[in-house]
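*Asks:* after the sequence you'll find the predicted model.
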Amino acid sequence: MAENSPNTPIDAAAAADAAFAAVAGKPFPSDVFTAPDLRWAVIGCGVIANQMAESFALAGRKLAGVQNRTRAKAEAFAERWGVARVYDTPEELYADPDIDAIYITTPHNTHIKYLRGALGSGKHVLCEKSITLNSEELAEALTIADANHVQLVDATTILHMPLYREIIRRAMAGDFGQMNLAQINFGSYKEFDPKSRFYNRDLAGGALLDIGVYAITLARLFMMSLPEDVLSIANACSTGVDVTSGIVLRNPDMQMATITLSLHSKQPKRAVLSFDDCYIEVTDYPRADRATIVWTADGRREEIRAGEEAYALCYEAANLERAVAGDQVEQNMIAYTVDVMAIMTMLRRQWGIRYPEEEQA
């Protein structure tokens, strides 16, 4: 759906609702869940947890368990989605031998706490973005996962949408030439509320971890190596979190990315990937299922489609199940997350933005 369409939903939740409505009553694709099913539980009952439950329902599956800080909310979630088990504490969930994988959907400053418990208890984990606050926390989580022989998968949708897998396949086949420049925007309008998760420093608010992770992940996915030159400038609000920023990345292969983020001004979620022989434009890129190729030689336009926006969270869960089954491509995707987290950690240090947990550490 085009960003400037009068029918475009005004926020991510509305966009997801529209995507689910578009596939209502359609057969679920047989090529999404191809590895052995795991028994899933979710921590947190917010918007994204409900989207995962709805995604599983599209596939004819159900979550097996739910844990939330407020039990009443967990019970309501379980009743709505037919979840069999409600846990009083995370520890009760971790100890359940009938759960194989846990989806963590809580605010990102709490992720490391749940990652320690879940991974340390031998559970595979799909963790919402931003997977941790910084590189040090991510390194700790990966060490725990390795020690317990379990998989940790980043739920940033960019890493899982079939569209990007298809574009990468064609790029690696030499269809486009080398990628030289990525221009990526993401602007949201969030009403300023110092207590909201978007602006509250105690909840690790700010544009970078909330929306910048999408842009930086997309840039890194199409760069041949980790950017070494990271230049930026950012504006912070009165609560001390980043609200607007401009970022330039360059790697040793001379590939560049320019990224613009805003938490208080709406702008198109648009990515343009410029190659030797074409540029590829992706609108609403976090869960995109289509893109437009414009060929340099003659201006010809080609539409490329892969996957379905409504199944974004299914792709994430399915890829974790593939990783658990031994798929090395899926197991190795976490390397992109490590690079993205390194960039975001460097950026916040440039800006002098630290969260309470980091100061205590």
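*Replies:* That came in fine, so what should we check first?

*Asks:* make it CA atoms for all contacts and neighbour counts henceforth
*Replies:* Fine.

*Asks:* now do the contacts for the closest residue in space to residue 229 that isn't next to it in sequence.
*Replies:* For residue 229, ignoring the flanking residues on the chain, the nearest one in space by Cα to Cα, 6 or more residues apart in numbering is residue 250 at 5.1 Å. With contact set as Cα atoms under 8 Å, 6 or more residues apart in numbering, residue 250 has these partners: 227-230, 256-257.

*Asks:* alongside the first one, take a look at this:
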Amino acid sequence: MHQTKILNWGIVSTGQIADKFCTDMPFVENAKVTAVAARKLEDAEQFAQKHNIEKVYQGYQALFDDPLIDVIYVATPHNFHFQQVYAALMANKHVLCEKPITISSKEFKTLSCLAKKKNLFLMEAMWSYFLPAVLQAKKWVEQGRIGNIKHIKADFGYAVPYEPKGRMYNPELAGGCLFDMGIYPLAIAHCFKPAPLSEVNIKVQFAKTGVDNDLVILAKANEVTLSLATSFQCRLQNAALIIGDKGYIKIPNFWRAKSCALYQLDEKIEEFNDASLGWGLNHEATQVCSAIINNQIEHAIMPHSVSLLLQQQIEQIKSLF
């Protein structure tokens, strides 16, 4: 009988997204969360107890040096990603890193080169790209159900209480809504229309700390008009609309999508509801495991080229601040 290869995962950070990720890992058949590391030992111990994880480490290097660990999941604030991913790759570990994977295209190029040189898998954790509802929406587009795409509208925002020292508002922690939430609208636009941005116009507002806390982006991706927004000031609609000349697709809460609907004029023609359990992070983790087991160092759905492009788009937009 062919035995399924099990990959041992090590988790960097015990924050909210790491918690959701580990909650979903039991739905991934060829993965086991074996270790967790945090700056404070008690945080790692509490997290390990909650998620039934055998090993705990204080500090991250000890985790990277553990010979039993195959894959590292990095879920710290994004300004720490570069050094942690770099250290994990240097320790010969495959890496899945939360988005944005770095805070500059230069940093990402360094990591991409290192991963390729060491023949290791590296991917930005763009979980939205792997969600069944988003894949269904893409299928409708490919089938010509909405005709030629004319507009993509997407926004993602939540009212975030103002804490000058907190991760969201602190410029030293690469704060601001573009880095934190804005990557999602940019990524979903690229998912349905992979093209560079042109004719970029922005309306931006800033918090007292100087970071952006409300941003609207108008741009073109070839012949498609993009209307994207992100905010720390208020909850936006948090939906994506893919609008064609024959109909449109609505994806509510597109970043964690559980459903999508196909419309022609005002009539709903078809609907898809994802009945799978969990938050949805398991779809991404399953694909990462599969790619590593098949000796791939990039994933076709979220290759290095897309991560680099998103970094360049963020820089392009920031240059207009």
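*Replies:* It's in. Since the model is a prediction, treat every value here as computed from it, not as a measurement.

*Asks:* and the residue nearest to residue 229 of the first structure, how far is that from residue 226 of the first structure?
*Replies:* Distance from residue 250 of the first structure to residue 226 of the first structure, counting by Cα to Cα, to the nearest Å: 8 Å.

*Asks:* residue contacts, the residue nearest to the spatial centre of the first structure?
*Replies:* In the first structure, the C-alpha closest to the average C-alpha coordinate belongs to residue 156, at a distance of 1.4 Å (Cα atoms, centre = their mean). Listed by Cα under 8 Å, 6+ apart, the contact partners of residue 156 of the first structure are 128-130, 213-214.

*Asks:* also residue 254 of the first structure?
*Replies:* For residue 254 of the first structure, the residues meeting the contact criterion (Cα under 8 Å, 6+ apart) are residue 180.

*Asks:* mind telling me what element it is part of?
*Replies:* Using DSSP states H and E, residue 254 of the first structure sits in no helix or strand.

*Asks:* helix/strand/coil for residue 50 of the second structure?
*Replies:* What DSSP: H, G, I helix; E, B strand; the rest coil gives for residue 50 of the second structure is helix.

*Asks:* whereabouts in the first structure does stretch 202-211 of the second structure align?
*Replies:* Stretch 202-211 of the second structure corresponds to residues 232-241 of the first structure when matched by TM-score structural alignment.

*Asks:* how far does the matching stretch sit from its chain's centre?
*Replies:* 23 Å (Cα atoms, centre = their mean, to the nearest Å).

*Asks:* for the equivalent of residue 77 of the first structure over in the second structure, which non-adjacent residue is spatially closest?
*Replies:* Aligned against the second structure by TM-score structural alignment, residue 77 of the first structure finds its counterpart in residue 47. With Cα to Cα, 6+ apart as the measure, residue 14 is the residue that lies nearest to residue 47 of the second structure, at 6.3 Å, once sequence neighbours are left out.

*Asks:* dump the residue contacts of the one you found.
*Replies:* 36-38, 43-44, 47, 75 are the contacts of residue 14 of the second structure under Cα under 8 Å, 6+ apart.

*Asks:* distance of it from residue 55 of the second structure?
*Replies:* Distance of residue 14 of the second structure to residue 55 of the second structure, computed by Cα to Cα: 14 Å.

*Asks:* between those two, which contacts overlap?
*Replies:* Once Cα under 8 Å, 6+ apart is applied, the residues that residue 14 of the second structure and residue 55 both contact turn out to be residue 36.
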